[in-house]
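Colleague: could you look at this predicted model? Sequence included:
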Amino acid sequence: MSFDAQKLFELLPAIHRIRDAELAKSLGLERGPLEELVAVLAEQIDVAEESLDQLYDDLFVETCADWIVPYIGDLIGYHSLHNVVAKVASPRAEVAHTIALRRRKGTALVLEQLARDVTAWDARVVEYFQRINTTQYMNHIRPHNLQSPDLRKSEALEWIGTGFETANRTINVRRVESLGRHNIPNIGLHLWRIKAYPRSQTPAYRAGPHRYFINPLGYDAPLYNHPQAEDDISHLAEPDNVPLPLSRRRMHRYLERYVAQRPSVGEPLDNPTPSVVLRVDGVMIERDKIRVCNLSDEGATWANMPPSSGNYAIDPALGRVALPADVNDPTDVRLTWYEGFSTDVGGGEYERGESLPTPLEGTQLVRVPDDHSTLAAALLDISGDGVIEITDNSRYSESLEINVVANGHVEIRAMNNRRPVLELAGMIIRGDSNSSCTLNGLLMSGAPMVIPDELGNALSQLHILHTTLVPGIALNANGSPQHSGEASIESALTGLKIQITRSIIGAVRTHARSQVDAEDSFIDANMPENVAFAAADGEASGAELSLVACTVVGKVHASEFSLVSNSILFSALASGDSWISPVRVVRKQAGCVRFSWLPFNSIVPARYRCQPDSLQAAQSIVPHFTSLHYGTAAYGQLSSSTADQIVRGADDESEMGAFHHLYASQRETNLHIRLAEYLRVGMSAGIFLRIVREYRL
């Protein structure tokens, strides 16, 4: 029953209410003392009623408060994992599944669900005893158990070496912990560290007549499928349930899985969660007009260009689209597709609402393209103090000059779950005294960001968060940087403080009497021998530098390290290099370097538990990356061959570098702990972190 003050007061005898009203009138009060008392009682009854409702909710693991979950788990004998990190995965799902998992204890289905619950990564379990070559028993012939794969089945050949392989192998007697696989007691848990991020209605990049790159930066990038959630524990993961690059053959054969179509006008799509949606001039191209083919380079054009037949060609392996010859060109070509990446860094269609506070009262908010079609016009409108919010994923090709008034703040940001592309001809930021500028959620290419040392420029702070300043300024069609090693940020201003959070940027050039603080970010000069951080000339010392859980690719020369923690400074000297050390600071008596990897011959303050810790260890303890090529799905990701001193070398035993916040080592440790409870006697389980393969069949 719900109580409010008025209902409760009306339950009192009328004589008391009349006298209370007379007393209120005589005292000049809006309400009498009795009514005030009843209002207090009603408020406390509401509190008690809410508490009773919460007590009822706390009886169920789906609705209970977070602190109740361990107590419900204790009732069914669930034991919490060691070193559980709340940001990785809540134990709520695992507690909810515990009884169902125990009923199927030891089966592949349980192990797969367990891996998903504990690590929050997509998983596939393989019982390798089923994939061993065996002599056939004539009374029990198994036609699928072949000694060699059928070379006519291209789909099965595509999965060789993956968790979906159906080919049989000769026995491998190594333990699965030593990467042995095909043996009777071995079970493999294949985990995907890559996620498929949506890119909604992004503008394609025109490569030539009727030819478009799907990626708005204009380079070849494979399309990923949209992983479908599994509704039933009795179902082992299939390729459509995990994030994988789309091959040409697979997309062609199962086109209805990845591309939608309307049965008739006005009806909903027959596939509500397509992986690819093509729109030309705002009109969605139906599935029956799409052909999947190889659009590789062929001289000055592409192979297999569609004729004037109304068909549109898509190459998912290269990420290309070709229009029929009879379609007007250039035209507005947009696609919804999925891109592979490891985590929420550099901007994208992921949740970042915490970084988008409501503008303060009196602050002007201008939306693009709703209020203005260009950013330059929006900057004129706010007159050096306000917020510009981009509400779509379009490309904005402009030259920007940001001038912030005294005590003002200019913020250019993408709306939550958006990532617009800024194709810049130039970008200059200036400000009067006590002024600041923020860039949030943007993908920027084409030109560096310049903060000039001009008379009157007194910009005090620049904040870059959830933003990508393409390393190498822009990318070629093959994905290589156009200007390898060139700076993304050029600041000649003294006293400026630059904050970089959850971002990917190229090299940085700053004045020695300024400050740069970076967290959970990449500073990438494209090669370890290039200069990642220094003064404007690329030789002298740059600003005071702080790195917390960052990956730096390239040489570093800073005036001071205020703090370097849980980071990787992947630097090297080139042959005949004029630098005396790949990483050096001027003031070695100040600052702190802790729990990080940097070259052993670096000239830095005293190290604390850094790697390598000796000249001998420097030969073996080196970070190995799956990819250091920006634009690839596994960019910046440490490979499984990296030494444990790096993979578990941070101050909380997570990995060093920009992906520290993923707590990958804790996820693996927790899974090993839980496997000991659910594995059958005599069985052994190995964890295989899947490396991205770009299928082009």
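Modeller: Done, it's in.
Colleague: C-alpha from now on. contacts and neighbour counts both.
Modeller: OK.
Colleague: helices of the stretch 551-697 of the chain, residue ranges please.
Modeller: Counting by DSSP state H, counting those that start in this stretch, the stretch 551-697 of the chain has helices at residues 644-647, 664-678.
Colleague: do the same with the stretch 301-450 of the chain
Modeller: Using DSSP H, counting those that start in this stretch, the helices of the stretch 301-450 of the chain run over residues 375-382.
Colleague: the helices of the stretch 551-697 of the chain: which one's closest to residue 168?
Modeller: Shortest distance between residue 168 and these, using C-alpha to C-alpha, is found for helix 664-678: 25.6 Å.
Colleague: returning to that earlier point: among the helices of the stretch 551-697 of the chain, which is nearest residue 471?
Modeller: helix 644-647 (24.3 Å).
Colleague: highest mean neighbour count out of the helices of the stretch 551-697 of the chain?
Modeller: Highest mean neighbour count among these (mean count of other C-alpha atoms under 10 Å): helix 644-647, with a mean of 21.
Colleague: which residues sit against it?
Modeller: The contact list for helix 644-647, computed with C-alpha atoms under 8 Å, 6 or more residues apart in numbering, reads 597, 611, 621, 622, 623, 638, 653, 654, 655, 656, 665.
Colleague: returning to that earlier point: in CSV, list the helices of the stretch 551-697 of the chain along with distance to residue 281.
Modeller: As requested, the helices of the stretch 551-697 of the chain are exported to CSV (distance: least, C-alpha to C-alpha, whole Å):
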stretch, distance to residue 281
helix 644-647, 48
helix 664-678, 43
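Colleague: next one for the comparison:
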Amino acid sequence: MPSLTAERDARLDRLWALLPTIHRRRDAETNGGLRALLEVIAEQLALIEDDIGQRYDDWFIETCADWVVPYIGELVGVTVAPGGDPPSRRTVANAIANRRRKGTLPLLERLASEIAGSPARAIEFGAVAAQSQSLRLPRHLRGRTVDLRAPPSLLADSGSFDLRAHSLALGGVAGQRRSADVELSVWRLRAYPVTRAPAASLEDVGPHVFGFSLLGNDAPLFVNPDGGGTGAAALPVRIDREIFAAPERAPAGFATAAPELWGTRMVDGREMVRSVAIWAPGWPTAKSPGTAPIPAERVIVADLEDWSYLPPRDHVAVDPLRGRIVFPPRQFPRKRVTVSYFYGFSADIGGGEYYRPLSEQVGGTRFKSYSWVASEAPDGETSGLLTRLRAAVDRALQRRFRPGEPGDFAVDLALVDDRLEVSFVDAETRRPVARGTATDRLHPGTSDQARINAAADQAVARFPPPPDVKRVTGAAELRKALEPWGPTLDDEGDFAAAADQPESEVIEITDSDVYQLPIRLMIGEGRTLQIRAAQGARPVIRLADWQAESTDSMQVAGAEGARLILDGLLIAGRGLQIEGAVTSVTIRHCTLVPGWSLGPDCDPKRPSEPSIMVIDSRVCITIAHSIVGSIQVNNDEVATDPIRICVADSIVDATGVDCDAPECEALGAAGARIAFAESCFVRSTVIGRVMTHSLTADDSIFLGRITVARRQLGWMRFCHVAPASRTPRRFHCQPDKAEAEAKAEAVADPLPPEEIEARLAWTRSAVRPRFDSLRYGRPEYCRLAADCPPEISAGAEDGAEMGVFHHLRSGRRLASLRTAVDDNMPAGLTAAILLAD
């Protein structure tokens, strides 16, 4: 079967093949203008044929273009909510099948998954309504009223899992249950795995005490929805003590772990964790191998709020609500305790075992997009040859084109000693990144298209090879892999980069272990180092107190053209310190713990310390899909230009309770000064004050006051800006827009000045963002609350929410779900959609 590239080249050359041989020969003897003209015509003809083919594909929902999906949805009767998104391909494809199941509870749960992208549970109110049983047909499985003599029943699950009998609200008051109604509970949080990671030893409490979260904070455990459970064990819900406990109590009277949530199971020959598991080699006896998890019958479900409960011998106590573990004080493990569990969060940011696209360097096999360098072409035959070479190089590059990252690049080509040279240059700095040179010579008058295509293939094929990938497991292997990238002493006794550094290298960490070691990097000129987590891994880089005489941060220095990429890492204990002539530092899907480390209640231990510190460096910092603490820039404002900081789909958290307090500084310089940086924020949430040289921002939330030195540069669009901020031009920002509307109403209805000011103050407070939590480490971290004003939850340019979770489009999806549920309910029945978490 021919490749797509070969088929494309054949289509471009077919008109040329139709010409008589005499005309092709004469054209080859000249400058090949006729062939070039026919190639242009054939290319346009191919576009027309592709368009006709796509029109045939548009007849079917499986193959149609994205813009056709809403039109097919209209034909099959899919209703679009006024404030919702257009129907997805999956929703339209299942529209007729769903209509046949109209009025069933499984359909409502399926609609929540298709439209809102969230799991749900539907329950009919009539099934839990209190009513007198018929003696002719008793229903023993119906819920009964609360038994005040049985305290455990008072702790039963609420919401969709509360099957106790309820009295009727005949008036139909909102929020109360009514016969024949349906409640659809939707879970917005997702369950993310942590596999075979070491448990945190909480020595402040005792050597027998551990925590599931390696940061030492209380982290509730979540159910693995794919763990094979049923009911609540099939949804990403918090594991409370009632869900976690087995139905039958142990002979000693305590509750043990439920088998459907504890331990492992085999799936397609692989060992998979159900929801929670603990491995403790050498426990309960010294000869215990620890290859299998602790059995469920040895796990006691307990409340460990004050650490007062002590399990009996040969047992371990687990508090799933807090993620705490307690062994017997006289029988605690002497070896490493390993855990697997699931934690809750809203989206795929900050790193984890979720799938993320891995970035590759230019020169490998992955290009994102490119443009051509605008340069003045020479005259004469060389100009015509370069034009044809450009088309040939474009075709050669398309063969290696696949969607991916690392960014946009520009392509330049030239004839050097009659050899084609193709260069990739950075689109911003215009510095060369990769270069390939053909082996065959091409004279300016060359018109042989075959030789031109061969030269283009040779030049593109001679780009530098993909970067070496060193896969490491364990701190010793990581330390050895980083040795060539550490600083050395030159002849003058100064620190310098090692001479044997490769041009580009990837160090990939393959497990979710803790790597506690000092890291000092010195990257050579034009060299690129990427430290990343493998797919399905979440390694933790823990920077501890290694030396008392200097800082223990992760230090990065380098020469001109040095680049560092951090991908999929969790860095705790210290921050990142950048010095020297490093060109760029990219942080993707990483977490630099705000406040360096956490206490039990998720309070930061070092709230005023920055996660990223720049000292006399011209580095360009890019932060994407990450969580970081504050950023501090300490550069010379006279001898250098401002550095560039780009933050996209991320959280910058200064950890302060009062975002306008002096210590709550998300971006700035030492001494509460303005950071000498050109800052850009896109779809991000910033907790703390921002003080920067210039600023551009879109669809972002700023909870602290903003101070910009050069207000004539940049803009702010569709953002929330704290009052009394000094910013560049603002467009459709809050509370400006709400205040303008309030002032317009005041003009129409004359009011005293003091009442106008009071109304404006109320307006500013009414549109302030409200969050479920602003503490890193909690599942609801930086998620907008259900009662957040619509000016924020639907205030982005496209009608979605502002901030880091803009891409989830939660509000628009819920609006579409409400419309779909109403359309699929039987006549006379209503459904209530509740947010379960």
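Modeller: Okay, I see it. Keep in mind the model is a prediction, meaning the values are calculated, not measured.
Colleague: TM-score for this pair?
Modeller: Aligned and superposed, the two chains score 0.79 in TM-score terms (TM-score structural alignment, normalised by the length of structure 1); 611 aligned residues with a C-alpha RMSD of 3.7 Å.
Colleague: mind checking the helices of the stretch 551-697 of structure 1 for the one nearest to residue 206 of structure 1?
Modeller: Comparing these by C-alpha to C-alpha, helix 664-678 comes nearest, at 38.5 Å.
Colleague: residue 155 of structure 1: which of the contacts of helix 644-647 of structure 1 is nearest?
Modeller: Among the contacts of helix 644-647 of structure 1, residue 638 lies closest to residue 155 of structure 1 (C-alpha to C-alpha), at 29.7 Å.
Colleague: now that closest one. Nearest residue, chain neighbours left out?
Modeller: Spatial nearest neighbour of residue 638 of structure 1, excluding adjacent residues (C-alpha to C-alpha, 6 or more residues apart in numbering): residue 625 at 4.4 Å.
Colleague: trace that neighbour over to structure 2, please.
Modeller: Under the alignment (TM-score structural alignment), residue 625 of structure 1 maps onto residue 771 of structure 2.
Colleague: show me the contacts for its match.
Modeller: Listed by C-alpha under 8 Å, 6+ apart, the contact set of residue 771 of structure 2 reads 781, 782, 783, 784, 785, 788.
Colleague: for those residues, work out which two are farthest apart.
Modeller: 781 and 788 (14.6 Å).
Colleague: can you tell me the SS state at residue 53 of structure 1?
Modeller: Using DSSP: H, G, I helix; E, B strand; the rest coil, the structure places residue 53 of structure 1 in helix.
Colleague: quick one: it and residue 65 of structure 1, what's the gap?
Modeller: Distance, residue 53 of structure 1 to residue 65 of structure 1, using C-alpha to C-alpha, to the nearest Å: 12 Å.
Colleague: pick out whichever of those two has more residues nearby.
Modeller: Set residue 53 of structure 1 next to residue 65 and count neighbours by other C-alpha atoms under 10 Å: residue 65 wins out with 15 against 11.
Colleague: excluding chain neighbours, what is closest to the equivalent of residue 469 of structure 2 over in structure 1?
Modeller: Under the alignment (TM-score structural alignment), residue 469 of structure 2 pairs with residue 365 in structure 1. Excluding the flanking residues, the one nearest residue 365 of structure 1 by C-alpha to C-alpha, 6+ apart is residue 387, at 4.8 Å.
Colleague: got a list of what the one you found touches?
Modeller: Going by C-alpha under 8 Å, 6+ apart, residue 387 of structure 1 touches 359, 363, 364, 365, 366, 410, 411, 412, 413.
Colleague: which of those residues does structure 2 keep?
Modeller: Retained in structure 2: 363, 364, 365, 366, 410, 411, 412, 413, out of the contacts of residue 387 of structure 1 (criterion both residues aligned by TM-score structural alignment, their matches' C-alpha atoms under 8 Å).
Colleague: make CSV from those residues and add distance to residue 4 of structure 1 to it.
Modeller: CSV is the format used below for those (distance: C-alpha to C-alpha, whole Å):
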residue, distance to residue 4 of structure 1
363, 38
364, 40
365, 39
366, 42
410, 46
411, 45
412, 46
413, 44
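Colleague: buried ones among the residues you listed?
Modeller: 365, 366, 410, 411, 412, 413 (16 or more other C-alpha atoms under 10 Å).
Colleague: on that earlier part again, can I get the contacts of helix 644-647 of structure 1 in JSON lines with distance to residue 168 of structure 1?
Modeller: Formatted as JSON lines, the contacts of helix 644-647 of structure 1 follow (distance: C-alpha to C-alpha, whole Å):
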{"residue": "597", "distance to residue 168 of structure 1": "42"}
{"residue": "611", "distance to residue 168 of structure 1": "42"}
{"residue": "621", "distance to residue 168 of structure 1": "36"}
{"residue": "622", "distance to residue 168 of structure 1": "36"}
{"residue": "623", "distance to residue 168 of structure 1": "34"}
{"residue": "638", "distance to residue 168 of structure 1": "30"}
{"residue": "653", "distance to residue 168 of structure 1": "38"}
{"residue": "654", "distance to residue 168 of structure 1": "37"}
{"residue": "655", "distance to residue 168 of structure 1": "36"}
{"residue": "656", "distance to residue 168 of structure 1": "38"}
{"residue": "665", "distance to residue 168 of structure 1": "31"}
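Colleague: nothing else from me, thank you.
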